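A.B. asks: sequence and predicted structure are below.
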Amino acid sequence: MFFLQTRGVGETVLTDLPDVIVFLFGLVTQLGDQWFFFVAFTSLYWVCWPRISDRPRRTAASFVGLALGSLALVTALKVGFALPRPPTAAIAAAPAWPSPLSDLFVSFTTDDGFGFPSGHALGTTVVYGAAAVVLDVWDRRRRILAAAAIVGTVSLSRVVIGVHYGVDVVVGVLLGLVFLKAVFTVAAADDAPGHLDPRRLFALAAVLASLALAVVFVTGVPHHGENAAAALGGSLGGFFGWSRLSDHESLPTLSPPVALVSFFGAGGLWVAADALDAPIPVVVLATGAVVAFILVAPQLQMRFAGDTVAQRAD
């Protein structure tokens, strides 16, 4: 237990590197952040770019489910272990840069809450690892190399900016690989070899999120409770939203104006639930509504706008 409490290197890195290098690693670490996943996968689902896969909408929905599942798993583990981050994780001296760069420096290079295992390391391993398997761009070898490069760089960035110890990210990657293997075992699509079943993914994520909430209540530690609630709400919303759609790939892509308005509406609701420190039931309802809306938005556009000539996803 003493090893886990000290956990090697990490807390002094910020003092040893130039500010510009630390800032660049702070930018890189955003590739594994939940906000980035929200923006990327929502856009991918609505635009439904056919070149990424022969089932682009299923693929995009699977990424949403994977992100929620990894968030739920890492929340349960963080609260269960309740191990601290490096002492300087929540502290960063803003460099003498013009605003908003100095503010972004502090935002990108600090973090709070429990530290073990690294959620960024686990999440990027799951998401980008799955991308290497299910996407059709490039060949499989190049996809695996690209995924490994992203996971390695994001994991390294967590130590460089001083918010994790080395063992946090190593264990996060290993757990991500185990979780990814489990996902492709229990959530493989029966009707599309090589693909995942979003409905099963959302169900699995909901179970893990329920476990995370239970751990929060049992330990009596409120840290990360909102993450568990968001994962549960998003998973339930995703399950019911995906279940209500019959022919997913034939739904139209969202027109740019509709997508823009929908994005700010859905994102605003999610951010508001988090920023206002809403009670857990409110967070569950809000995030559930957001994810369900994201999934059914193409069908809503078709119904209310009569978009019979919209570009088809397949």
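C.D. replies: The structure has been received and is ready for your questions.

A.B. asks: could you use CA atoms for every contact and neighbour count after this?
C.D. replies: Will do.

A.B. asks: quick one: contacts for Leu83?
C.D. replies: 4-5, 114-116 (CA atoms under 8 Å, 6 or more residues apart in numbering).

A.B. asks: tell me which element it falls in.
C.D. replies: For Leu83, there is no enclosing helix or strand under DSSP states H and E.

A.B. asks: look up how far Arg140 lies from it.
C.D. replies: 37 Å (CA to CA, to the nearest Å).

A.B. asks: go on, Gly288?
C.D. replies: Counting by CA to CA, the gap from Gly288 to Arg140 is 34 Å.

A.B. asks: the more surrounded of those two?
C.D. replies: Gly288 (26 against 15; other CA atoms under 10 Å).

A.B. asks: list the contacts of Leu180.
C.D. replies: Leu180 neighbours (CA under 8 Å, 6+ apart): 125-126, 129-130.

A.B. asks: now Phe38: closest residue in space, sequence neighbours ignored.
C.D. replies: Val64 (7.7 Å; CA to CA, 6 or more residues apart in numbering).

A.B. asks: count of neighbours near that neighbour?
C.D. replies: 26.

A.B. asks: element containing it?
C.D. replies: helix 56-81.

A.B. asks: most neighbours among the contacts of Leu180, which one is it?
C.D. replies: In terms of neighbour count, Thr125 stands highest of the contacts of Leu180 at 30 neighbours, by other CA under 10 Å.

A.B. asks: gap between the closest residue to that residue other than its chain neighbours and Leu71?
C.D. replies: Take Thr125 and drop its neighbours on the chain: the residue closest to it by CA to CA, 6+ apart is Gly176, 5.3 Å away. Relative to Leu71, Gly176 is positioned 11 Å away (CA to CA).

A.B. asks: likewise Val47?
C.D. replies: Distance from Val47 to Leu71, by CA to CA: 24 Å.

A.B. asks: go on, Ala61?
C.D. replies: Counting by CA to CA, the gap from Ala61 to Leu71 is 16 Å.

A.B. asks: go on, Phe263?
C.D. replies: 21 Å.

A.B. asks: what does the helix or strand containing Gly241 rub up against?
C.D. replies: Per DSSP H and E: Gly241 is located in helix 225-243. Residues outside helix 225-243 that contact it (CA under 8 Å, 6+ apart) are 65, 68-69, 71-72, 75-76, 198-200, 202-203, 205-207, 209-210, 212-213, 216, 274, 280-281, 283-293, 295-296.

A.B. asks: comparison target, given below:
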Amino acid sequence: MAQPGRGLGVPDALDGVFGEVGVVVLAALTQLGDVWFMSVLAGSIYLASTRPGNPLARRRGAFVLALPIVYVVTVGALKGVFTLPRPPGAGVAVTIPWLPPLLVPVFENAATADGYGFPSGHALGTTLVWGGAALATDYRTRRVRLAVAGTAIVLMSFSRLALGVHYLIDVVAGVAIGAVLLYVVYRLADRGTDPGRALLVAVAIGLVGVLNQLSFDSVAAFGVAVGAWFAWYALVDREPATPRTTGMAVVSVATLVLAGVLFLALYLSVPPTPVTAIGSAVAAAAIVAAPDLGERVVSAVGAERGRTRPG
């Protein structure tokens, strides 16, 4: 797969077609497949799935939560194998003179990319996560959910080509690998009802990534997979909690926020490998067990108040 043939002329045809506003819109659309956005999407679905009296919905939500983890470890493992470059100029953003200074670094981060280019991680992840959400959730009809997922995949994939950060073959391969991986994981997880199996797949792929290349990204991804898998089996699997009160929900959301802060701190500080692994595992475990922690904390507080109440 020679580098000149990977584009099939598409990046050249799209070069310079979009003006300043168009490029900003493309940079926004590409976030549909970014790790942070899909993690927030999956986390929101997971939290919303903890409906009282419906543990099956919680299991399906946990399956969706597992998919960004599978995505991250898979992309890290694959790109370390192929080591194919991106198009020239992928790491340089166009100048948008009217952007506020505070938004310039945000735009530059969204509109550029570095590292290896094959396969497209954004295309793989969007197919895996948005497609998995369409299969596992019960919002509206499956046809509507698949239409939304398909639209997200097409828009995001086009944005990667139009921004010049991927060749056409990178994007097509990413979508294809994401679709195959989703099918395999969905079937292994008993049509999304056994998220522990999906998380175990993430652990296995994450281990391959670490063995292939020991880096902050590979260690963090592996730590996330291990922490999420351990938390599901140790704290959740037998009786998934479905918080029934506002207090339980508040503690659950607070746990998610704190876990997100820990992830951000690790990302910004890039600590030594053992700290990265343990911190990532703890944060992921907290996210998976957030509803259960919320239920247990509120129940414990209520029991303590009952013991200390006079009479």
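C.D. replies: Received it, and whenever you're ready, just let me know what you need. All values reported here derive from a predicted model rather than from experimental measurement.

A.B. asks: who has more neighbours out of Phe263 and Leu71 of structure 1?
C.D. replies: Leu71 (25 against 19).

A.B. asks: residues contacting that one?
C.D. replies: Applying CA under 8 Å, 6+ apart, the residues near Leu71 of structure 1 are 119, 123, 227-228, 231.

A.B. asks: farthest-separated two in those?
C.D. replies: Using CA to CA, the contacts of Leu71 of structure 1 span at most 14.6 Å, a distance reached by Gly123 and Ala228.

A.B. asks: what about Leu200 of structure 2, how many residues nearby?
C.D. replies: 19.

A.B. asks: which residue is the nearest non-sequential neighbour of it?
C.D. replies: Nearest to Leu200 of structure 2 is Trp229, by CA to CA, 6+ apart, at 6.3 Å.

A.B. asks: residue in structure 1 matching that neighbour?
C.D. replies: In structure 1, the residue matched to Trp229 of structure 2 (TM-score structural alignment) is Phe239.

A.B. asks: repeat for Asp170 of structure 2
C.D. replies: So, by TM-score structural alignment, Asp170 of structure 2 is matched to Asp168.

A.B. asks: what's the separation between the nearest residue to Ala90 of structure 2 once chain neighbours are set aside and Leu266 of structure 2?
C.D. replies: Counting by CA to CA, 6+ apart, Ala90 of structure 2 lies nearest to Val165, which is 4.5 Å off, once chain neighbours are set aside. Per CA to CA, Val165 of structure 2 is found 26 Å from Leu266 of structure 2.

A.B. asks: more neighbours: which of the two?
C.D. replies: Val165 (25 against 19).

A.B. asks: which helix or which strand is home to Leu17 of structure 1?
C.D. replies: Here Leu17 of structure 1, judged by DSSP H and E, is contained in no helix and no strand.

A.B. asks: burial of it, as a residue count?
C.D. replies: Leu17 of structure 1, neighbours per other CA under 10 Å, totals 12.

A.B. asks: please apply the same query to the one 5 residues further on.
C.D. replies: Summarising burial for Val22 of structure 1: neighbours were counted as other CA under 10 Å, giving 22.

A.B. asks: need the residue closest to the centroid of structure 2.
C.D. replies: Pro68 (3.0 Å; CA atoms, centre = their mean).

A.B. asks: please verify my assumption that that residue contacts Val35.
C.D. replies: Yes - look at Pro68 of structure 2 against Val35 with CA atoms under 8 Å: they come within range, at 7.1 Å.

A.B. asks: find the residues that touch each one of the two.
C.D. replies: Joint contacts of Pro68 of structure 2 and Val35 (CA under 8 Å, 6+ apart) are Gly125.

A.B. asks: now do the helices in the stretch 201-314 of structure 1.
C.D. replies: Per DSSP state H, counting those that start in this stretch, the stretch 201-314 of structure 1 carries helices over the ranges 225-243, 256-275, 280-305.

A.B. asks: map Ala205 of structure 1 onto structure 2.
C.D. replies: So Ala205 of structure 1 corresponds to Ala202, using TM-score structural alignment.

A.B. asks: count the neighbours of that match for me.
C.D. replies: If we define neighbours as other CA under 10 Å, then Ala202 of structure 2 has 29 of them.

A.B. asks: before we move on, what about Pro281 of structure 1?
C.D. replies: When neighbours are counted by other CA under 10 Å, Pro281 of structure 1 comes out with 12.

A.B. asks: next one: the residue mapped onto it from structure 2 from Gly260 of structure 2, what distance?
C.D. replies: Mapped onto structure 2 by TM-score structural alignment, Pro281 of structure 1 lines up with Pro274. Distance, Pro274 of structure 2 to Gly260 of structure 2, using CA to CA: 19 Å.

A.B. asks: so stretch 65-78 of structure 1 matches what in structure 2?
C.D. replies: So stretch 65-78 of structure 1 sits over residues 66-79 in structure 2, by TM-score structural alignment.
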